[in-house]
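[1] Give the three-dimensional model of this entry:
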Amino acid sequence: REIIEQLKDGEIKSAATQYNWLKKDGESILVELNTALLKDEGYNIIGTISNVRDINKRMVVEEELKQRNRELLILNTIICFLNKFLNLGELLDNALEKVIEIMRIEAGALLLLDDANNTFTVETSKGFSPGFVSNVLNINGEKHIIGKTICSGDYFMIDDIETSKIPDTEWLISENISNFLCIPMKTKRKVYGMMMFGHRHLRFFTEPDIELLETIGGQIALSIENSLLYKEMRDSEEKYRLLTESANIGIISFTKEGSIFQFNKKAEDIFG
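    This next block holds a predicted model:
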């Protein structure tokens, strides 16, 4: 009625409104109604005329675009944040905190895979009790269903713990976890660990959530790889420095321009 009055008063020439329309078969669709005044030859208002469009598909596309933009924003935020850290411990602590904050997850943990004994070990956690962490401290990659799934490169999820037929879930029930998700942290060539998440209330991990978390898991894995390479480089530099310092011969290093930039203790003793 308000729109009709605005049309009569000349405030607007036409109006577009959206309604949920229930079809005969019970299906609900979203329609857009475009309304204008209907006038006779003397320009007297005799009614209104409307055209109607089914805009369900358009709204679905718009929602998908919004979701994709949201995912890109989250991913960009995570990537920029991860690039700040080269120390592995700092990287894992901060990565977990940022993912939980942005994705609004109640509890989470990051576990790294020890290649020597094929075991996942908790490196950092947030929102889980100490008792829970001790129960998942070591997950075998060959014997435990979660470990085997993650090592295969797939995610592991339990929608409803209480109705789940998966064995050995008492540790989840005791933590009051209702929805449980584990995502591999992997690159194309290696699984570095897993992200473990849980909700205590009735909130489910949706398919878009899982896809986004899988992408985030890949980014964290790349950051882990960079951190390990950085540590390896630093260790190699330190090893070289110690060998140089302890050598019984004088060692002098020059830049390509011919300037001395490093010499060991023996060289210092020789040249004074």
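[2] CA only for contacts and neighbour counts going forward, please
    Noted.
[3] can you pull out the strands in the stretch 1-150 of the chain?
    14-22, 28-39, 45-54, 107-114, 119-126, 138-140 (DSSP state E, counting those that start in this stretch).
[4] Now mean neighbour count and distance to Cys80 too, for those, in a markdown table please.
    What follows is the strands of the stretch 1-150 of the chain, written out as a markdown table (neighbours: other Cα atoms under 10 Å; distance: least, Cα to Cα, whole Å):
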| stretch | mean neighbour count | distance to Cys80 |
| --- | --- | --- |
| strand 14-22 | 13 | 40 |
| strand 28-39 | 16 | 39 |
| strand 45-54 | 12 | 41 |
| strand 107-114 | 22 | 19 |
| strand 119-126 | 20 | 21 |
| strand 138-140 | 20 | 31 |
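[5] Can you lay out those strands as CSV showing distance to Leu65?
    What follows is these, written out as CSV (distance: least, Cα to Cα, whole Å):
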stretch, distance to Leu65
strand 14-22, 20
strand 28-39, 18
strand 45-54, 19
strand 107-114, 28
strand 119-126, 32
strand 138-140, 39
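[6] closest to Glu90 out of those?
    Closest of the strands of the stretch 1-150 of the chain to Glu90 is strand 119-126, at 9.9 Å (criterion: Cα to Cα).
[7] And the strands of the stretch 1-150 of the chain: which comes nearest Leu222?
    Closest among the strands of the stretch 1-150 of the chain, once you apply Cα to Cα, is strand 107-114, at 13.3 Å.
[8] Out of the strands of the stretch 1-150 of the chain, the one nearest Glu175 is which?
    strand 107-114 (10.6 Å).
[9] and that closest one with strand 119-126, angle?
    For strand 107-114 against strand 119-126, the angle by axes from the mean of the first three to the mean of the last three Cα atoms, to 10 degrees is 150 degrees.
[10] Which one, of the strands of the stretch 1-150 of the chain, ends up nearest to Asp235?
    Here strand 107-114 is closest among the strands of the stretch 1-150 of the chain (Cα to Cα), at 19.6 Å.
[11] how about this one, so we can line them up?
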Amino acid sequence: MARKTLHLTALSKISKAITSDLYLEDILKLIVSVTAQSMGSKLCSLMLLNDKGELVIRATQTVSEGYTKKQPVKLGEGISGRVAKENKAVAVYDVQAEPQYKYKEIAKQENICSYLCVPMNVKGKVIGVLNLYTSEPHKFTKGEIDLLSSVAAQAALVIENTELMVKTKVIQEELESRKIVERAKGILMKERSLGEADAYRLLQKYSMDNRKSMRQVAEAIVLSHDMKSKI
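    Down below sits the predicted model:
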């Protein structure tokens, strides 16, 4: 009952983190820290797939340099790579006796024995894995596997939402920049009797000569025009 309470507390903390104003990196660190604590784990880490299709550590509560500097894992390689490729959890009772486990030296140094790896997926697409290790031999129960899978699902959700917000913000900023540049171009065309192409080239030249972005130059032109209109 006590362990179940800890598990529910962990899920509650993670749910609150997802709806907080914390940065993504802080949320991921909180997830691995709370998960390790609630499940009595020696070590917990979160790995995400990069553009090369490799799993890279993005968060862990350990301070071990040997573990945090592990090389990226290719999709299908080792236990974590296999979990990411097959989208299916894998539990290992003894990593030293597991042929597929790649980091036996690190496991020995860190006194790691049992290992549970679950996939992180969004709408069926795997984006990474969540790893859990124990220092004593441990047979992971279905309840523990389900709990870690729930944590992984929530972690995947926060990553998807954060990336979506970033993309949306970038798109909005791009549209705003285009609008302001178009307005500045129109002002130059009218005030200097320039064609559209010449007005745009003038904006570009001023931007390059003064090491300012096109938006900064355009905003200055619009501001100056608006001030003149009010005087």
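[12] Which one, of the strands of the stretch 1-150 of the first structure, ends up nearest to Phe263 of the first structure?
    strand 107-114 (39.0 Å).
[13] now the closest one, how far from the chain's geometric center?
    How far strand 107-114 of the first structure lies from its chain's middle: 14 Å, per Cα atoms, centre = their mean, to the nearest Å.
[14] Out of the strands of the stretch 1-150 of the first structure, the one nearest Ile220 of the first structure is which?
    strand 107-114 (10.2 Å).
[15] and that closest one, what does it pack onto?
    helix 88-103, strand 119-126, strand 191-199 (3 or more Cα pairs under 8 Å, 6 or more residues apart in numbering; DSSP states H and E).
[16] Onto which residues of the second structure does the first one map?
    If I follow you right, that is helix 88-103 of the first structure. Counting by TM-score structural alignment, helix 88-103 of the first structure falls onto residues 24-39 of the second structure.
[17] Can you list the neighbours in contact with that stretch?
    Residues outside stretch 24-39 of the second structure that contact it (Cα atoms under 8 Å, 6 or more residues apart in numbering): 3, 6-7, 9-10, 13-14, 17-18, 41-46, 58-61, 132, 144, 148, 151, 155, 158-159, 162.
[18] of those residues, buried ones?
    6-7, 10, 14, 17-18, 41-46, 59-61, 132, 148, 151, 155, 158-159 (16 or more other Cα atoms under 10 Å).
[19] For the residue nearest the centre of the second structure, give its distance to Val118 of the second structure.
    The centroid of the second structure falls nearest to Ile159 when counting by Cα atoms, centre = their mean (5.1 Å). With distances taken as Cα to Cα, to the nearest Å, Ile159 of the second structure is found 16 Å from Val118 of the second structure.
[20] same check, this time on Glu54 of the second structure
    Glu54 of the second structure is 16 Å from Val118 of the second structure, by Cα to Cα.
[21] Likewise for Lys16 of the second structure?
    22 Å.
[22] cool, Tyr93 of the second structure as well?
    15 Å.
[23] do the same with Lys205 of the second structure
    Lys205 of the second structure is 53 Å from Val118 of the second structure, by Cα to Cα.
[24] higher neighbour count, the two?
    Val118 (27 against 13; other Cα atoms under 10 Å).
[25] that's a helix at that one, yeah?
    No. Looking at Val118 of the second structure with DSSP: H, G, I helix; E, B strand; the rest coil, it is strand, so not inside a helix.
[26] residues in contact with the alignment partner in the first structure of it?
    Aligning on TM-score structural alignment places Val118 of the second structure opposite Ile183 in the first structure. Contact partners of Ile183 of the first structure, counting by Cα under 8 Å, 6+ apart, are Ile150, Asp154, Tyr155, Phe156, Met194, Met195, Met196, Leu213, Glu214, Gly217.
[27] can you pick the most crowded of those residues?
    Met194 (28 neighbours).
[28] from what I can see that one touches Leu110, true?
    Yes. Between Met194 of the first structure and Leu110 there is a contact at 5.9 Å, judged by Cα atoms under 8 Å.
[29] tell me, what's touching these two both at once?
    With Cα under 8 Å, 6+ apart, Met194 of the first structure and Leu110 have no common neighbours.
[30] on that earlier part again, if we compare the helices and strands packed on strand 107-114 of the first structure, which one ends up closest to Ile166 of the first structure?
    strand 191-199 (16.1 Å).
[31] Which neighbouring elements make contact with that closest one?
    strand 107-114, helix 145-151, strand 179-186, helix 207-246.
[32] Point out the one among the ones you listed that comes closest to Met59 of the first structure.
    Closest among those, using Cα to Cα: helix 207-246, at 17.4 Å.
[33] Show me which positions of that closest one end up buried.
    Buried-residue list, helix 207-246 of the first structure, by 16+ other Cα under 10 Å: 210, 212-227, 244-245.
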